[in-house]
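J.: Model the structure of this input:
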Amino acid sequence: MKRYMFSNYRPKNNFDEYFKDNLNSAREILTPLLSSLDNMGLEELNRNHSAAKKLLLRHGATFRLNDTGLKGTERILPFDPLPRIISKHDWITLEEGLKQRLEAIDLFLDDIYNSQNIINDGIIPRELIESSDGWRPQMLGFKPPLNKWCQISGLDLIRDGKGTWHVLEDNLRCPSGVAYFLENRLVMKNIFPNLFSGRIVKPIDEYPSFLLKTLQELAVWTDTPKIVLLTPGIFNSAYFEHSYLAQEMGIQLVQGHDLICNDEYVYLKTTSGLKRVDVIYRRIDDDFLDPVHFRKDSYLGVSGLLDVMKAGHVAVANVPGTGIADDKMIYSFVPKMIKYFLDEEPIIKNVETYICYYEKDREYVLKNLPKLVVKSVSEAGGYGMLIGPQSTSTEINEFSDKIKSNPRNFIAQPTLELSTVPSLCDGELYPCHVDLRPYILRGKDSWVSPGGLTRVALKKGSLVVNSSQGGGCKDTWVVGN
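T.: Here you go, the predicted model:
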């Protein structure tokens, strides 16, 4: 039976997370929410949506899109008020799969920067490791505190047209978005409190506490560590998140010029003298972190920081060099990592991936570009990508030339029929494609945020959820006893 609010809603021919059987029946887990939405009505939903956007703006929940020069454009991340619902049963499986994947990736990182068994045993070719933009030979022989390389991760998951979950990408360098994930819930509770009535939704507001605990545990040499968050500054696209997390954890937000390395220690410059720093949560890419060992022209980092790390006198999260696991070609080997290091099968599978570096895969990709998604292995934010079915012949020919000239730089995947969730587009409800970025913290133990940042392609028909490409976000509810 059709719902009043959704009387004009038409799911696409794939997996809609609210409805099944072409709107004839709601998914059981959605019934309480749909009842509340029916009572609210579309007109009130739109009014409250406008109030939600104003509240996000008052909270300063903005990001900077660097499209107009140095200072860029400040805007709120588009917010959609219809929450994405995940059952507790589904979430238990996802949580186990995320922990499994991060454990294998951590073992992989430790291995390639030390004994290199996975290379010597022929599981991953050495040339693919050492040609990656994320490879940092400066980290060879390094052993981080707790032997953990990626303490803070955000993995991108998608649900296909059959409702099956897959890992789409791994984000281990400086994963962003968690502040918007937390703000979304705060806004929903303020503007749409009735939608929570009578429902058990797992809380997410413990994230800053767990993040602080994770960072504290890295300082194995003291029980009272001094922790700072290192930001590139106010013109960074994620500066709101940097300041938000620093405030929530009660730690100082600093820039590179606020820190100095001396006698194999890192110090914070204060009005009362130098204060030793034990842990740095860095939101600066590897290249800019230490001008002595990485980019010489960087003014964002701290000279000599890598030497202090190697002396064991400061912990940096995440460790430089983890970005090699963000390489979309290295991603394709994660199932082999899970088998090699854990002797297990992946709980959450990868999306089928063709590696253009290999001749057989490359030939297939070049013949089938109109029906594939092609990605540059080192790009992010929806850039460096071809969506074959939505591309012109000129764009396809350009990508063909790019692949031929630099095959190591590209992978390809089938154009998946992503799941959809109802979203507000121009005041009406429309099925929009979504992904999910849960956040995983790894200190002495592993902790996974209940839910995560659901990113939504708010342009009708779009498959790109990135904020830089017009995407927005939703609150994500893990529900059930």
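
J.: Only C-alpha atoms from now on, for both contacts and neighbour counts.
T.: Will do.

J.: Check the secondary structure at the closest residue to Phe192 other than its chain neighbours for me.
T.: Spatial nearest neighbour of Phe192, excluding adjacent residues (CA to CA, 6 or more residues apart in numbering): Asn48 at 7.5 Å. Under DSSP: H, G, I helix; E, B strand; the rest coil, Asn48 falls in the helix class.

J.: Name all residues that make contact with the residue nearest to the spatial centre of the chain.
T.: Centroid-nearest residue in the chain, with CA atoms, centre = their mean: Gly154, separated by 3.7 Å. Gly154 makes contacts with Asp170, Asn171, Leu172, Pro175, Ser176, Arg437, Pro438, Tyr439, Ile440, as judged by CA atoms under 8 Å, 6 or more residues apart in numbering.

J.: Enumerate the positions of stretch 124-134 that are buried.
T.: In terms of neighbour count (16 or more other CA atoms under 10 Å), stretch 124-134 has its buried residues at Ile124, Ile129, Ser132, Gly134.

J.: I'd like the structure of this one too, to check against the first:
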Amino acid sequence: MQTSELLQSYLVDTNTWDEMYKNATVREQYKKAVDFLQQLSVEELNKKEELAKRLFMSQGITFTVYSSGEGIEKIFPFDIIPRIITAAEWDYIEKGIKQRLKALNLFLKDIYSTQFIIKDGVVPAEMIYSCPHYLREMHNFPVPYDIYVHISGIDLIRNSDGSFYILEDNLRTPSGVSYMLENREITKRLFPDLLPQNNVRSVTEYPNILHRNLVSLSPRQIYNPTIVLLTPGIYNSAYFEHTTLARLMGVELVEGKDLVVDNHKVFMKTTSGLQQVDVIYRRVDDEYLDPLAFDANSLLGVAGLMSAYRKGNVAIVNAVGNGVADDKAIYTYVPSMIRYYLNEEPILKNVPTYHLERADERELVFNDITNMVIKKTNASGGYGMLMGSAASEKEIVEYKAEVLKNPREFIAQPIISLSTVPCYMNGKLQPRRVDLRPYALCGPDGIEIVPGGLTRVALKEGSMIVNSSQGGGSKDTWVLAT
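T.: Below is the predicted model of the structure:
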């Protein structure tokens, strides 16, 4: 049985934007890949799928699911059919993300200093002060080069008309970039000829760009500053990523217990004595970074780290206090920030969003709850949300009661019909929903975005939830050069 027959079974929902098919014809960007796949038998594709699983297993490409109090490591599900984005689409995405990040960076600088955006009534003061990630410790804090967001993962979706929307801004410790890099390496092994034939742009520069930016932030002007990646440790769900990035950049992977602060300087314990640390790429959340400044019970951080940071003796990436800008309630103000700080119209649109602390918006959402998704403003990973269309009557009643306890902690958005892409499932090509997380790196020389990102896939038929923690997977993301 040839794959051409598989394509005939590819049924696209008419109310959904499919990225490969339009009016029963293959879109231009997918033609070469589809022609190639049609030359392979189902047995050959099955072998490639099996090889991908073995490679993920042998390289330990895993993530951890926390259920029933236990951490269970799982292989990250990978779909062998690439997602393909045209050069023009990417150009548009890149411009939109750069514009957004410029505004968010200016917003963070402003709210931690002059607060013009509050004084001018663009963002309400109570919206900022009620955010748990707004840290008074960062007021008038001299952040190197005024860069707060060095690394971001901005989540994008496509609506049924094909237009791109920003779903959320991940500015604290965004994860998933290692899967973007590993997905490309696996694809090179599975389809070595296909990438050059399609003129696919490379994503492998990411660790080099990140390392260059980290070096540029060193407070000591020395040739080879000491850079470390601070991890919460082996039980963290993204530990595989921490080890991968440290290895690819050639920097030390450390835990809080490996560092010590002396005379407002940070040192790493080594076999040959203490070595001064210049830059910390931290994958530890704010509240655990320094037990003297935040949570006194934290064993993940370093006592005195904030004093060394304030004195300018160490750079921390991302800057502390960023969470206020990726709070889902603040998200609704980002288009206003772009107009306010840059005097430009937003290139990429927000998804319509309702604040549930506003009684009129809450009533509107509650009356139409089966068409809504409700999210906690400071949760991630798909946890704590209600998908109205899939929830039972009992779940809806219980969730409404939860919202009413503290409405500030919840926002709602209409359920958007995410775009679909082809996935290889049980010997057939089937459409599945996807989002996209491109990774942007901001350094003293500007913002760089590697051409690609993490495409997350809702592997369950009909599902809209792409998070790996909720049963999602991923696929390689190709950005074409021309």
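
J.: re earlier: redo the buried residues of stretch 124-134 of structure 1 as TSV? Include secondary structure and distance to Glu217 of structure 1.
T.: Shown next, in TSV, are those (DSSP: H, G, I helix; E, B strand; the rest coil; distance: CA to CA, whole Å):
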residue	secondary structure	distance to Glu217 of structure 1
Ile124	coil	32
Ile129	helix	30
Ser132	coil	30
Gly134	coil	26
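
J.: and the nearest residue to Lys375 of structure 2 once chain neighbours are set aside, how many neighbours does it have?
T.: Leaving aside its chain neighbours, Lys375 of structure 2 sits nearest to Met385 (4.6 Å; criterion: CA to CA, 6+ apart). Look at Met385 of structure 2: counted by other CA atoms under 10 Å, it has 18 neighbours.

J.: Met385 of structure 2 contacts Asn378, doesn't it?
T.: No: using CA atoms under 8 Å, Met385 of structure 2 makes no contact with Asn378, being 11.0 Å away.

J.: Helix, strand, or coil at Lys474 of structure 1?
T.: Applying three-state DSSP: Lys474 of structure 1 is strand.

J.: The stretch 101-250 of structure 1: strands as residue ranges?
T.: 152-154, 156-159, 165-169, 227-230 (DSSP state E, counting those that start in this stretch).

J.: Now tabulate those in JSON lines and tack on distance to Lys360 of structure 1.
T.: Output for those, formatted as JSON lines (distance: least, CA to CA, whole Å):
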{"stretch": "strand 152-154", "distance to Lys360 of structure 1": "32"}
{"stretch": "strand 156-159", "distance to Lys360 of structure 1": "27"}
{"stretch": "strand 165-169", "distance to Lys360 of structure 1": "22"}
{"stretch": "strand 227-230", "distance to Lys360 of structure 1": "44"}
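
J.: among those, which is nearest Leu372 of structure 1?
T.: Nearest to Leu372 of structure 1, of all the strands of the stretch 101-250 of structure 1, is strand 165-169, at 14.5 Å by CA to CA.

J.: I would like the residues contacting that closest one, please.
T.: Counting by CA under 8 Å, 6+ apart, 155-160, 326, 328, 331, 348-351 sit against strand 165-169 of structure 1.

J.: Look up the counterpart of that strand in structure 2, residue range please.
T.: Per TM-score structural alignment, the counterpart of strand 165-169 of structure 1 in structure 2 is residues 164-168.

J.: average distance between that stretch and structure 1?
T.: With mean CA distance after the TM-score superposition for structure 1, stretch 164-168 of structure 2 departs from structure 1 by a mean of 0.4 Å once superposed.

J.: How about that stretch, which residues are buried there?
T.: Using 16+ other CA under 10 Å as the burial criterion, the residues of stretch 164-168 of structure 2 that qualify are Phe164, Tyr165, Ile166, Leu167, Glu168.

J.: would you turn the residues you listed into TSV with distance to Val251 of structure 2?
T.: Compiled in TSV, the buried residues of stretch 164-168 of structure 2 are given as follows (distance: CA to CA, whole Å):
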residue	distance to Val251 of structure 2
Phe164	36
Tyr165	36
Ile166	33
Leu167	32
Glu168	30
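
J.: Just the closest of these to Gly304 of structure 2, please.
T.: For the buried residues of stretch 164-168 of structure 2, the nearest to Gly304 of structure 2 is Glu168 (32.5 Å; CA to CA).
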